[in-house]
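Colleague: Here is a sequence together with a model predicted from it:
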Amino acid sequence: MNFPKLQITKTDIKLDMQIQDPVQKISQPRPKQNIEQPAGKLDINISKGVLDIDQSQAWKDVGLLTPKESVQKYVADGRQAALKSISKTVQEGRQMMLNSGNGQQGSIIASIAKQNHGPHRVPINIKFIPSVGSVKTHYTPGKVDVNYTPQQPKIDVQVNQPTHDYQQGKVTHNTIQRPSIDIDFTE
């Protein structure tokens, strides 16, 4: 038995496609920035220190006295010398009075002259001038007040928006061959 045959012929579609890619450009311009730093305010207040030096005792030790002290010293020294001289004169007179009748005649005056004149020993001693601790000092320290006020920086920023350039892509096509199906019956 002969069955009819079915013959199917199929033709595919043929396309001519052209693709244009999209183009995208993004750029970010730099921001404009301005920064200023004002100088801080510095305030310095100084009170001076005071140094008091009292060297009056050192001057006295050296022999330099104030006019009033000098007069008082010379008065005291003069009084002492006058009393010493009176005492010596009285002693010599008493010595002459008591010994004059004993037949010594001029030898009493010679012995008194011998006592008054002749080598006198001067005491030798080392003295440190001025004495230790004779200069007195007192110091009152000064003060330094420092006040600093910082200033805030001034910052000015201008932000620029990004630039965005976009071109869409394209797809174009042409049909070169259309699809088809042919069905035939053959015996």
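Modeller: In hand now; what should we look at?
Colleague: Please count neighbours and contacts with C-alpha atoms only from this point.
Modeller: Fine.
Colleague: measure residue 180 to residue 151 for me?
Modeller: Taking C-alpha to C-alpha, to the nearest Å as the measure, residue 180 falls 86 Å from residue 151.
Colleague: Longest helix in this structure, please.
Modeller: helix 67-99 (DSSP state H).
Colleague: Apart from its neighbours in sequence, what residue is nearest residue 149?
Modeller: residue 41 (5.0 Å; C-alpha to C-alpha, 6 or more residues apart in numbering).
Colleague: pretty sure the one you found is touching residue 146, no?
Modeller: No. Using C-alpha atoms under 8 Å, residue 41 is not in contact with residue 146; the gap is 10.5 Å.
Colleague: Okay, strands next: where are they in the protein?
Modeller: If DSSP state E is used as the criterion, the strands of the chain fall at 5-11, 14-20, 23-27, 32-36, 41-47, 50-54, 136-140, 143-149, 154-158, 163-167, 170-177, 180-186.
Colleague: Need the nearest residue in space to residue 50, chain neighbours excluded.
Modeller: Setting aside the residues directly before and after it, residue 50 is nearest to residue 140 in space (C-alpha to C-alpha, 6+ apart), at 5.0 Å.
Colleague: try it against this one:
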Amino acid sequence: MEIPQIRMHSQQAKIQINTEPAQVHISQPSGDLTIRQPAAEISMRTKPGRLNIDQSQAWEDMNLLSPKKSIAKNAQAGQQAAQQGAARRARQGNALMRIENNSDPIKTQALENGFTQQKRLGLAFIPSTFAVKTSYEPAELDIQVRTNKPIIEGRVNKPIMQYTAGRIETSLAQRAELTIEVVNTKI
């Protein structure tokens, strides 16, 4: 006996997809930077040092006097010698007035007035210790510095962007099919 059978054969549809991805290119140019440093301004003022040397005492010790001091010294020495001479004469006159006192004033005065006192020998022209006086005023230094700030200029460059859009293409790679057939089979 033959029984009809239905046979179905199907094939599914296939979709084909082709894609091109989107592309982004980004480049960042570096920024522009300029830095300038103005030089500092420096001003210096100096007051020079001063050395004072006073050697007048040393000159006086060596008997090398200025005319004014020499006149004053000699005038004082003359005045003192005149006073001593006047005092000596007064003393000798008083002794002569008292000649009756069993003294021999003429002989004594002859010996005193007849011989001069000998001068001492020695070096008198060497200045005394610390006769030269010195004083020093140190120099003064005034330094003024004015700094200048750096001048910084910066410029940011925008990024460069390139964009290529992507694509998607779809197509049917295989069509759907359904085949139906009737087959007689024997049992």
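Modeller: Arrived safely, thanks for sending. These numbers come from a predicted model, not from an experiment.
Colleague: coming back round to it: and for the equivalent of the residue nearest to residue 50 of structure 1 over in structure 2, the neighbour number?
Modeller: Aligning on TM-score structural alignment places residue 140 of structure 1 opposite residue 137 in structure 2. Residues lying near residue 137 of structure 2 (other C-alpha atoms under 10 Å) number 10.
Colleague: got the contact list for residue 137 of structure 2?
Modeller: 49-51 (C-alpha atoms under 8 Å, 6 or more residues apart in numbering).
Colleague: Save those as a markdown table, and put in distance to residue 63 of structure 2 too.
Modeller: Shown next, in a markdown table, are those (distance: C-alpha to C-alpha, whole Å):
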| residue | distance to residue 63 of structure 2 |
| --- | --- |
| 49 | 32 |
| 50 | 28 |
| 51 | 25 |
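Colleague: Same check for those residues, but in structure 1.
Modeller: Contacts from the contacts of residue 137 of structure 2 that recur in structure 1, judged by both residues aligned by TM-score structural alignment, their matches' C-alpha atoms under 8 Å, are 49-51.
Colleague: any idea which of those is closest to residue 173 of structure 2?
Modeller: In terms of C-alpha to C-alpha, no member of these lies closer to residue 173 of structure 2 than residue 49, at 106.7 Å.
Colleague: before we move on, back to that, please report how far the residue nearest to residue 50 of structure 1 lies from residue 52 of structure 1.
Modeller: Separation of residue 140 of structure 1 from residue 52 of structure 1 (C-alpha to C-alpha): 8 Å.
Colleague: do residue 128 of structure 1 as well
Modeller: In this view, residue 128 of structure 1 and residue 52 of structure 1 are 24 Å apart by C-alpha to C-alpha.
Colleague: try residue 153 of structure 1
Modeller: For residue 153 of structure 1 relative to residue 52 of structure 1 (C-alpha to C-alpha), the value is 48 Å.
Colleague: Distance of residue 15 of structure 2 relative to residue 9 of structure 2?
Modeller: As judged by C-alpha to C-alpha, residue 15 of structure 2 and residue 9 of structure 2 stand 20 Å apart.
Colleague: Distance-wise, check the residue nearest to residue 54 of structure 1 when sequence neighbours are not counted relative to residue 142 of structure 1.
Modeller: Once flanking residues are discounted, residue 54 of structure 1 sits nearest to residue 136: 5.1 Å by C-alpha to C-alpha, 6+ apart. For residue 136 of structure 1, the distance to residue 142 of structure 1 (C-alpha to C-alpha) stands at 20 Å.
Colleague: Equivalent analysis for residue 185 of structure 1, please.
Modeller: From residue 185 of structure 1 over to residue 142 of structure 1 the distance is 127 Å, taken as C-alpha to C-alpha.
Colleague: How about residue 57 of structure 1?
Modeller: From residue 57 of structure 1 across to residue 142 of structure 1, the span is 27 Å (C-alpha to C-alpha).
Colleague: Those two: which has the busier surroundings?
Modeller: Between residue 57 of structure 1 and residue 142, counted using other C-alpha under 10 Å, residue 57 has the larger neighbour count: 17 against 10.
Colleague: could you list every residue that touches residue 166 of structure 2?
Modeller: Counting by C-alpha under 8 Å, 6+ apart, residue 166 of structure 2 has contacts 19-23.
Colleague: And residue 164 of structure 2? What does it align with in structure 1?
Modeller: In structure 1, the residue paired with residue 164 of structure 2 is residue 167, using TM-score structural alignment.
Colleague: State whether that match and residue 23 are indeed in contact, as I suppose.
Modeller: Yes. Counting by C-alpha under 8 Å, residue 167 of structure 1 touches residue 23, with 5.0 Å between them.
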